[in-house]
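> sequence first, then the predicted structure:
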Amino acid sequence: MSLLTALGVEKRPSCNVSTTAVLVESQGCRSKDLVNITACSGACSTYTLYSAKMKALEHSCSCCQEVVTSERQIQLTCKDNTEITYTYIHIDTCGCLEVDCSPFAHSETTNTPSRMRSRRRRR
């Protein structure tokens, strides 16, 4: 059993394409039927663990986002019965992509030991 498995870190993230049916509106025109608009949703691996080799905390973050997209076109009907072509981005595939999750090491608001001095009352 690997250390990550022992820590409960998922090996297979559940990042998938989800769809929501909506009426698309643009420039005062709208779709006649509901359109399946896609999104990426689900969990991806994120963890922090101590690395004895680096003598520091190791961070790994990934987020669920689009990997493959395509353009789709639909017709929108306007109030004067004219139609316009509307182009939108359709998500074909989602995946867990690594992102930077390094700590705020250089932030002035970080609580370091030198900043966390206890106060003692004088008697």
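Structure's in. What do you need? Remember, predicted model here, so these are calculated numbers, not experimental data. Numbering: from 1, shown residues only.

> when you work out contacts or count neighbours from here on, use the C-alpha atoms and nothing else.
OK.

> Arg72 - that's part of a strand, no?
Yes: the assignment for Arg72 by DSSP: H, G, I helix; E, B strand; the rest coil puts it in a strand.

> try it against this one:
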Amino acid sequence: VESQQIIVEVNHCVSAVPVNVTSCVGHCRSSSMYSAAANSMMHQCECCHEATTSMKQVELTCADGSTLQHSYSQVESCRCRTETCSAGATTRAQRRRRR
């Protein structure tokens, strides 16, 4: 679980202070490997997903001076989940590394 501090903005209302927002990032396996038995490339893809979350609230202040409570999900733990690999799909980061 990674975290970062952000200002939350919803419908022109903003949090007075930065809010700690968590996310699941990387650390899951993916591979492409030739299989002689299948005479083709075999792909394994895992994506990082939230396993447990909790609801948090932050007070937002609007331009007219009013306030409202905004609820958001906080990632508590992450896990790797097997996904179907998309043929030929690459991320921008992967394309940049190849150059």
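Nice, I can see it. Because the structure is predicted, anything quoted here is derived from the model rather than measured.

> TM-score of the superposed pair?
Once the chains are laid over each other, their TM-score by TM-score structural alignment, normalised by the length of structure 2 reads 0.72; 88 aligned residues with a Cα RMSD of 2.0 Å.

> quick one, what contacts the aligned residue in structure 1 for Glu83 of structure 2?
Taking TM-score structural alignment, Glu83 of structure 2 has Val99 as its aligned residue in structure 1. The neighbourhood of Val99 of structure 1, defined by Cα atoms under 8 Å, 6 or more residues apart in numbering, consists of 61-63.

> would you map the helices across structure 2?
Taking DSSP state H to define them, one finds helices in structure 2 at 92-98.

> how about the strands in it?
2-6, 9-10, 13-15, 19-23, 30-35, 40-62, 67-83 (DSSP state E).

> how close does His27 of structure 2 get to Met33 of structure 2?
Relative to Met33 of structure 2, His27 of structure 2 is positioned 19 Å away (Cα to Cα, to the nearest Å).

> same question for Val19 of structure 2.
42 Å.

> between the two, which is the more surrounded one?
Neighbour count, other Cα atoms under 10 Å: between Val19 of structure 2 and Met33, Val19 has more, with 15 against 10.

> alignment lookup: the more buried one to structure 1.
That one, Val19 of structure 2, aligns with Val35 by TM-score structural alignment.
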